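S.K.: Show me how the following folds:
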Amino acid sequence: MTQHTRTPDPTTLNAERRDLLDLLGKHRGFLRYAVSGVSDEQAATRPTRSELCLGGVLKHVSAAERTWADFVVNGPGEPVDWESIDWTDPPPEVLAHQAEFEMTGDDTVAGLLATYDDVAAATDALVATVDLDRAQPLPQAPWFEPGASWTARRAFLHIVAETAQHAGHADIIRETIDGQKTMG
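M.R.: From the prediction side, this is the model:
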């Protein structure tokens, strides 16, 4: 299902918004390059000691970006009691998060890239329009300071960092598969 969100015209945006969109575009491009030209089978392989595969990285980055963009608009979702999870029988929301890192039989590289494009277009439209100073309380989690808030700007910077980190993971996986690397 393709959303038809218009890409913002950079000439109508201030320098900060153009910079955010440029950084997002650059790191998304690195991730896309790492998965370009691989078969569905290659995208599902785990050629390193890591549990990560190219399709799973792409799926996770799409889900993470969608989640943080939703946070900018709607604030934190339902809290997860991370301290009380029975890891031998995790709840559905934890299983869903873990499935973000796997390429299932229904997933294709083309489908995952189309989803990623839709998510990116929606985020770009949000970067172009949302009040960057608008703050939302962070969800309750052991890795966040209790009571802390992030502005939309900080959430977008987090999306950039998350994308860059996982583009690096994808680059290592791809180089292991067939020697292609993003740079060098």
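S.K.: C-alpha from now on. contacts and neighbour counts both.
M.R.: OK.
S.K.: what helix or strand is the residue nearest the centre of the chain on?
M.R.: For the chain, the residue nearest the mean C-alpha position is residue 61 (2.3 Å; CA atoms, centre = their mean). Element membership for residue 61 (DSSP states H and E) is helix 54-74.
S.K.: And that helix, what does it pack against?
M.R.: For helix 54-74, the packing partners by 3 or more CA pairs under 8 Å, 6 or more residues apart in numbering; DSSP states H and E come out as helix 15-35, helix 40-44, helix 109-129, strand 135-137, helix 152-178.
S.K.: switch to 10 Å and redo it
M.R.: Packing partners of helix 54-74 (3 or more CA pairs under 10 Å, 6 or more residues apart in numbering; DSSP states H and E): helix 15-35, helix 40-44, helix 92-99, helix 109-129, strand 135-137, strand 149-151, helix 152-178.
S.K.: Also this sequence, please, to line up against the first:
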Amino acid sequence: MTNPDDVAPATARSAEHADLLAALASHRGLLRRTVRDLTDEQARERPTVSELCLGGLIKHLAEMERRWTRFATGGAEAMESVPIDWAHQFRMLEGETLEGVLADFAQAAAQTDAFVGTADLDRKWPLPSAPWFEPGAGWSIRMVVLHLIGEISQHSGHADIIRESLDGAKTMG
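M.R.: Next up is the predicted model:
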């Protein structure tokens, strides 16, 4: 059964836009399914040797969507215009709730989708200077969206392991 949250908006510019939006929605839906029926305390727990917790993964992905959408709209300078709190973005802090981080994730996703639905996917920007990017390389908006799909998928896998460690539940099981 399809979750209504997993369906891409009907405002896509082309079939390719619709496919990309549907892939983003599907992978986000899997992540949301991973945290279904958890308490804030469970979302904050770190049941493995990793520093990762479920709420922190969702916070990280919301920030990454915003960061890469800024890149897609204005290049590396726009991407880096908002500082990142690397120490806290992977943690769900006291006072933060699972409901709140999910709402923030939904807001970031809506902003991404609104942009991607009509973007020129061939528009290309030089990547920021970083040891993991080839010097002088650039990414099209299409590549940014594919990167976001990969990032969400990778962290959904992490989330599934954390959830199974918490209470035995599996996203797909």
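S.K.: Got a TM-score for the pair?
M.R.: Scored against TM-score structural alignment, normalised by the length of the second structure, the superposed chains reach a TM-score of 0.89; 164 aligned residues with a CA RMSD of 1.7 Å.
S.K.: Make TSV out of the helices and strands packed on helix 54-74 of the first structure and add distance to residue 74 of the first structure.
M.R.: Shown next, in TSV, are these (distance: least, CA to CA, whole Å):
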stretch	distance to residue 74 of the first structure
helix 15-35	20
helix 40-44	33
helix 92-99	18
helix 109-129	12
strand 135-137	8
strand 149-151	12
helix 152-178	11
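S.K.: Can you check which of the ones you listed gets nearest to residue 7 of the first structure?
M.R.: helix 109-129 (6.1 Å; CA to CA).
S.K.: which residues of the second structure does that closest one align to?
M.R.: Aligned by TM-score structural alignment, helix 109-129 of the first structure falls on residues 98-118 of the second structure.
S.K.: tell me how far that stretch is from the chain's mean position?
M.R.: For stretch 98-118 of the second structure, the separation from the chain centroid amounts to 9 Å (computed by CA atoms, centre = their mean, to the nearest Å).
S.K.: ditto for stretch 49-56 of the first structure
M.R.: Here stretch 49-56 of the first structure is found 15 Å from its chain centre; the criterion is CA atoms, centre = their mean.
S.K.: what does it rub up against?
M.R.: 31, 34-35, 38, 40-47, 59-62, 98-104, 107-109, 112-113, 166-167, 169-174, 177 (CA atoms under 10 Å, 6 or more residues apart in numbering).
S.K.: Now the residue mapped onto residue 144 of the second structure from the first structure: closest residue in space, sequence neighbours ignored.
M.R.: Taking TM-score structural alignment as the criterion, the aligned counterpart of residue 144 of the second structure in the first structure is residue 155. In this structure, residue 155 of the first structure finds its nearest non-sequential neighbour in residue 68, 6.3 Å apart by CA to CA, 6 or more residues apart in numbering.
S.K.: Please pull up the equivalent of that neighbour in the second structure.
M.R.: Aligning on TM-score structural alignment places residue 68 of the first structure opposite residue 68 in the second structure.
S.K.: That match contacts residue 111, correct?
M.R.: No. At 11.1 Å, residue 68 of the second structure does not count as touching residue 111 under the criterion of CA atoms under 10 Å.
S.K.: quick one: which of those two has more around it?
M.R.: Neighbours were counted for residue 68 of the second structure and for residue 111 using other CA atoms under 10 Å; residue 68 has more, 22 against 14.
S.K.: give me the number of residues near residue 110 of the second structure?
M.R.: Other residues near residue 110 of the second structure number 15, with proximity taken as other CA under 10 Å.
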